[in-house]
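>>> here is my input; please provide its structure:
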Amino acid sequence: MKKKLLIIGFVWPEPKSSAAGSRMLQLVEQFQNQGYEIMFASAAKMSKNTFDLSSLGIEMQTIYLNDSSFDAFITKFKPEVVLFDRFMTEEQYGWRVAKQCPESLRILDTEDFHGLRKARELALKENKDVSVLHLQNDITKREIASMYRCDLSLIISEAEIDILTTQFKIDKSLLYYLPFLLESIPIVSRIKEEINLLPTFKERQHFITIGNFLHAPNYDAVLYLKQTIWPLIRKELPKAELHVYGAYESQKVTQLNNNKEGFLVRGFADNVNNVMKNAKVCLASLRFGAGLKGKLIDAMQNGTPCAMSSIAAEGMFGELEPNGFIEDKPEAFAKKAVELYNDASLWKANQKSCIKILNQRFNKMDFESSFSFKITELISNLITHRQANFVGQLMMHQTLQSTKYMSKWIEEKNN
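Next up is the predicted model:
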């Protein structure tokens, strides 16, 4: 009989719209390879971009917020493992899962460290460096409480592991590094062949940036490009264009379009590979954020060198050379972007880094066995594991009581 996994989604996966959607499908594949029967449940509304999980043999189930119907639903399904998509779903459903299925392994997929992203946003607004005070914001407190209540939290970036263990003293047994999980190019000699399949330096033109506009760091980055960086690039390259792609563009995004300035808002890209592989340079000017950046993965998969901020690059390259330049000052950022755009030999040298980074940093085969072993080990030793996490017991006993009874109150009010 197959083991069962319940994924509770904050949203329905949209791999064409966001890196988070692609990440979720990567996790689904991992658990399917471990032999799990999977059900995906969410209280969110579906959109035209929602991925059809049934095509992968996964049942899709609508659930409701603050509704005891979830109790009957999960009791009937009785999963061995429950995966919460971001801490907000754990806050809403974690106490119900713990009560109805106490023996289920509870895993939190953070997607990125939301508290870190918030800290950087607060510091940016104050025009200050990120401090301990910024890090200890309310989002951080909620998210770390959720990490303690779960048996394991999946962390996508080594930089975030470091912050969580050194700054917040979270025990490493509660955290698991699991980055983007991608197909590799197994034979090194094929690197040249793969690059030759892509448009050449001479065949490409213009700059590109991409990102879901519902994600605040992406809108800020585009605005920063428009107001500060692009005018510097355009001064040196008056005929160049910046093509801005992203799902869910609002009026405040579309009004940034300016043909005379070569700042072109293109909106949703149905096929990111088609637009990325024809661009010469990708710009990732993020000023706040966390996690790993899907736009840089898209660029590397299509052999497109990047000019990026240190926040965009965080956690991506390890000890390897990046596929471009990392600069935070707008003048230096623009200068390097122009150099990449003009210098064919420099461009080609940075392009060669792309496949090496993908193979050595994000090869899913390097993570599959150890992740499977970790899940099996935790299920086999769950009681001992939880006994060692006494702070988690405290959080489950105390912190969630308010969430639990607030939820019950809302349910009664709605009735």
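
>>> contacts and neighbour counts: CA atoms only from here.
Noted.

>>> can you give me the helices in the stretch 101-250 of the chain?
Remark: helices assigned in the stretch 101-250 of the chain by DSSP state H, counting those that start in this stretch are 114-126, 132-135, 138-149, 158-166, 190-196, 216-224, 230-236.

>>> which secondary structure elements does the third one contact?
In this structure, helix 138-149 packs against helix 87-100, helix 114-126, helix 390-394, with contacts taken as 3 or more CA pairs under 8 Å, 6 or more residues apart in numbering; DSSP states H and E.

>>> for those, give me CSV that also has mean neighbour count and distance to residue 315.
Shown next, in CSV, are these (neighbours: other CA atoms under 10 Å; distance: least, CA to CA, whole Å):
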stretch, mean neighbour count, distance to residue 315
helix 87-100, 20, 21
helix 114-126, 19, 13
helix 390-394, 16, 27
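
>>> and residue 220, which of those helices is closest to it?
Residue 220 sits nearest to helix 114-126 of all the helices and strands packed on helix 138-149, at 9.9 Å, using CA to CA.

>>> going along the chain, name the strands of the stretch 151-300 of the chain.
Ranges of strands within the stretch 151-300 of the chain are 152-155, 175-177, 207-210, 242-245, 263-267, 281-284, based on DSSP state E, counting those that start in this stretch.

>>> quick one: which of these is nearest residue 126?
strand 281-284 (22.0 Å).

>>> remind me what the closest one packs against, helices and strands.
Using 3+ CA pairs under 8 Å, 6+ apart: strand 281-284 touches strand 207-210, helix 294-301, strand 306-308, helix 330-342.

>>> just checking, next helix/strand downstream of the third one?
Helices and strands here follow DSSP states H and E; after strand 306-308, the next one along the chain is helix 310-313.

>>> residues in contact with that next one?
Contact with helix 310-313 is made by 284-290, 292-293, 326-328, as judged by CA atoms under 8 Å, 6 or more residues apart in numbering.

>>> ok, 10 Å please
With contacts defined as CA atoms under 10 Å, 6 or more residues apart in numbering, helix 310-313 is touched by 117, 120, 283-296, 306-307, 322, 325-328.

>>> may I see the ChimeraX selection of the buried members of the residues you listed?
Here is the ChimeraX command that picks out the buried ones among the contacts of helix 310-313, judged by 16 or more other CA atoms under 10 Å:
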select :117,120,283,284,285,286,287,288,289,290,291,292,293,294,295,296,306,307,322,325,326,327,328
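
>>> to compare against the first, here's another:
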Amino acid sequence: MGDCVMTFQIGGTSNLSKASAGNEGAAPSVRVAIPPRSLLVLRGAARYTWQHGIPEPDDFLSDRRLAIIFRRVKGVPDIAMASTPDVDDSERVETSKGIKANDEASVFSALEAAGNPQLVLFDGFNAEERFGHYVREKLPDAMRILDMQDFHALRLGRERLIAEDASAGAVASYLPTAFDEDLQRELAAVHRCDVTLAISEHEKELLVDTYGLPSWKVVAAPFGFDCSSEELPSYEERRGAMFIGNWRHRPNRDCAKWLIEKVWPAVRQRLPKLKLSVYGANQTPEDAALTQENVGAYVRGYCRSVEKAMQQHRLLVAPLRYGAGVKGKVLEAMQHGLVVVTTPVGVEGIAPPDEFPGYVVETGAEDPEAFADAIAEALRDPSEWEVRQRRASALLAESFDATRLEEELRDYLRERWQRLAADRQRDFVGQMLWHSSLRSTQLMAKYIAAKEQAGTLQQTLDK
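Got it, this is the predicted structure:
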């Protein structure tokens, strides 16, 4: 098929929105429905001349989407990505949840349509559980790569501690034990794959030093940003503070609620005119009702231009009480010139708290007054604000430059590809987990497929 992107829609119906690149607003966009069991191929002008994407659903309870996406990556062998993009991984979902057609023939057909790629990327451990055995059976020589996104077991464990009213220190220092079922599932997927992409050096170190993964199987692959210098709006050209995060992600909802209900009233006692704007997709009526005009806290809904919104504000305030991974909102804020006020969880994987260029409130996840003090301090001196803005830009360029990170990842994958066969011979735990007696995910998937086929047959007979 050459240079193209292919999407095999397994479950749920999506609407692809396309508009001519460079003419946004000048010509109407085109919406194309992608029903289940359909194959979408984008190549040539459709891929490069026209902007395309899956819009955020207006309805929080809209149909889930399940798809396998194939694309070519420069400098490495052909790569396929198995993805379950609309399944909320913050929930403990079973491997069958949200799947409407995951039988062996469908997955094999999708892999064949992609030209039997040599690299397969699983977008989260749930995707590996669902598709890993199919890929191994159909493409035994392909390199299987797991993108962890973040350390799910760590995030879920911290969430349980929040529910138990644990201290901020206990939440920040928590590590799952060997008895944690979420950890068992996640580490099993990591071991079954040839390569795991960790979102930060911090989570790579956890996998290697705490949980015993071979260091050669894990690589840090953090978010990358365009770090070319550009003139950012000054302190005087900006106003107020903001928070942004998808409401469907529970740490974001918890943070926004804590910020509006507990922190912001304390902020207004110090800065009576300071306003807060909270942005995020997948907002429910209950989320919108959090707006408190009497203290200047407004829930704005979906943000159509993150860059524009961020460059209008002075501060990103993110009193995150739990979570894992690297917070993209914090890095984007640094890119667009905001000074960040957050907690130790908010800077995890970015910088040690005492080296972060913004303000890290050690007790901010449990002490609204301390967090409010930090916000007031961040706005006290415009010259200090500008110093911290410059330091944030320097940190971003040093650690999160997209061009450098892409080159490093490409070199790593090329090296791993060349020694794949030898590495598998020394990967004793990974090969052990593929032993037939331990393939519970494969057996479960085959059971689900057989059950769905039986249900379809019964419906036909009933007619």
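
>>> would you pull the TM-score for this pair?
Remark: TM-score between the superposed chains equals 0.83 [TM-score structural alignment, normalised by the length of the first structure]; 381 aligned residues with a CA RMSD of 3.1 Å.

>>> residue in the first structure matching residue 148 of the second structure?
Here residue 148 of the second structure is matched to residue 110 in the first structure, going by TM-score structural alignment.

>>> then residue 248 of the second structure?
In the first structure, residue 248 of the second structure lands on residue 214 (TM-score structural alignment).

>>> so how far is residue 220 of the first structure from that match?
Distance, residue 214 of the first structure to residue 220 of the first structure, by CA to CA, to the nearest Å: 11 Å.

>>> cool, residue 346 of the first structure as well?
Residue 346 of the first structure sits 29 Å away from residue 220 of the first structure, going by CA to CA.

>>> kindly report the same for residue 297 of the first structure.
Taking CA to CA, one finds residue 297 of the first structure at 20 Å from residue 220 of the first structure.

>>> can you check residue 374 of the first structure too?
The value you get for residue 374 of the first structure to residue 220 of the first structure, if CA to CA is used, is 38 Å.

>>> and what of residue 59 of the first structure?
With CA to CA as the criterion, residue 59 of the first structure and residue 220 of the first structure are 37 Å apart.

>>> what's the answer for residue 360 of the first structure, then?
31 Å.

>>> go on, residue 24 of the first structure?
Counting by CA to CA, the separation of residue 24 of the first structure from residue 220 of the first structure is 25 Å.

>>> those two: which is more packed in?
Remark: of residue 24 of the first structure and residue 220, residue 24 carries more neighbours, 21 against 17, as counted by other CA atoms under 10 Å.

>>> before we move on, back to that, quick one, which of the helices and strands packed on strand 281-284 of the first structure is nearest to residue 14 of the first structure?
helix 294-301 (12.9 Å).

>>> so where is the closest one in the second structure?
Helix 294-301 of the first structure maps onto residues 328-335 of the second structure, going by TM-score structural alignment.

>>> what's the mean deviation for that stretch versus the first structure?
Aligned to the first structure and superposed, stretch 328-335 of the second structure gives a mean residue distance of 1.1 Å (mean CA distance after the TM-score superposition for the first structure).

>>> for the residue in the first structure that residue 418 of the second structure lines up against, give me its contacts.
Alignment note: residue 418 of the second structure maps to residue 380 in the first structure; criterion TM-score structural alignment. Residues counted as contacts of residue 380 of the first structure (CA under 10 Å, 6+ apart) are 105, 374.

>>> if you count neighbours, what's buried in stretch 268-280 of the first structure?
The neighbour-count check on stretch 268-280 of the first structure (16+ other CA under 10 Å) flags 268-269, 272, 276-280 as buried.

>>> including distance to residue 205 of the first structure, could the residues you listed go into JSON lines?
Converted to JSON lines, these look like this (distance: CA to CA, whole Å):
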{"residue": "268", "distance to residue 205 of the first structure": "20"}
{"residue": "269", "distance to residue 205 of the first structure": "17"}
{"residue": "272", "distance to residue 205 of the first structure": "16"}
{"residue": "276", "distance to residue 205 of the first structure": "11"}
{"residue": "277", "distance to residue 205 of the first structure": "10"}
{"residue": "278", "distance to residue 205 of the first structure": "7"}
{"residue": "279", "distance to residue 205 of the first structure": "5"}
{"residue": "280", "distance to residue 205 of the first structure": "5"}
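
>>> just those now: which is nearest residue 29 of the first structure?
Closest to residue 29 of the first structure, out of all of these and judged by CA to CA, is residue 272, at 21.3 Å.

>>> what does the closest one align to in the second structure?
In the second structure, residue 272 of the first structure lands on residue 306 (TM-score structural alignment).

>>> my guess is that match contacts residue 333, does it?
Yes - counting by CA atoms under 10 Å, residue 306 of the second structure does reach residue 333; the two are 9.3 Å apart.

>>> find residues that contact each of those two.
Residues touching both residue 306 of the second structure and residue 333 (CA under 10 Å, 6+ apart): residue 244.

>>> quick revisit: intersection of neighbour lists for residue 214 and residue 220 of the first structure?
What both residue 214 of the first structure and residue 220 touch, as defined by CA under 10 Å, 6+ apart, is an empty set.

>>> quick one: the strands in the stretch 1-150 of the second structure?
Per DSSP E, counting those that start in this stretch, the stretch 1-150 of the second structure carries strands over the ranges 4-11, 14-20, 30-34, 38-43, 50-53, 66-71, 79-83, 119-123, 143-147.

>>> and the fifth one, what does it pack onto?
Packing partners of strand 50-53 of the second structure (3 or more CA pairs under 10 Å, 6 or more residues apart in numbering; DSSP states H and E): strand 14-20, strand 30-34.

>>> buried stuff in that strand?
By neighbour count with 16+ other CA under 10 Å, strand 50-53 of the second structure contains the buried residues 50-52.

>>> with those residues in mind, which one is nearest to residue 182 of the second structure?
Closest to residue 182 of the second structure, out of all of the buried residues of strand 50-53 of the second structure and judged by CA to CA, is residue 52, at 35.2 Å.

>>> nearest the geometric middle of the second structure, what residue?
residue 149 (5.1 Å; CA atoms, centre = their mean).

>>> I figured it hits residue 123, correct?
Yes - here residue 149 of the second structure reaches residue 123: they are 7.6 Å apart, a contact under CA under 10 Å.

>>> for the helices and strands packed on strand 281-284 of the first structure, which one sits closest to residue 162 of the first structure?
helix 294-301 (20.9 Å).

>>> most distant residue from the centre of the first structure?
Ranking residues of the first structure by C-alpha distance from their mean position (CA atoms, centre = their mean) puts residue 415 at the top, at 36.9 Å.
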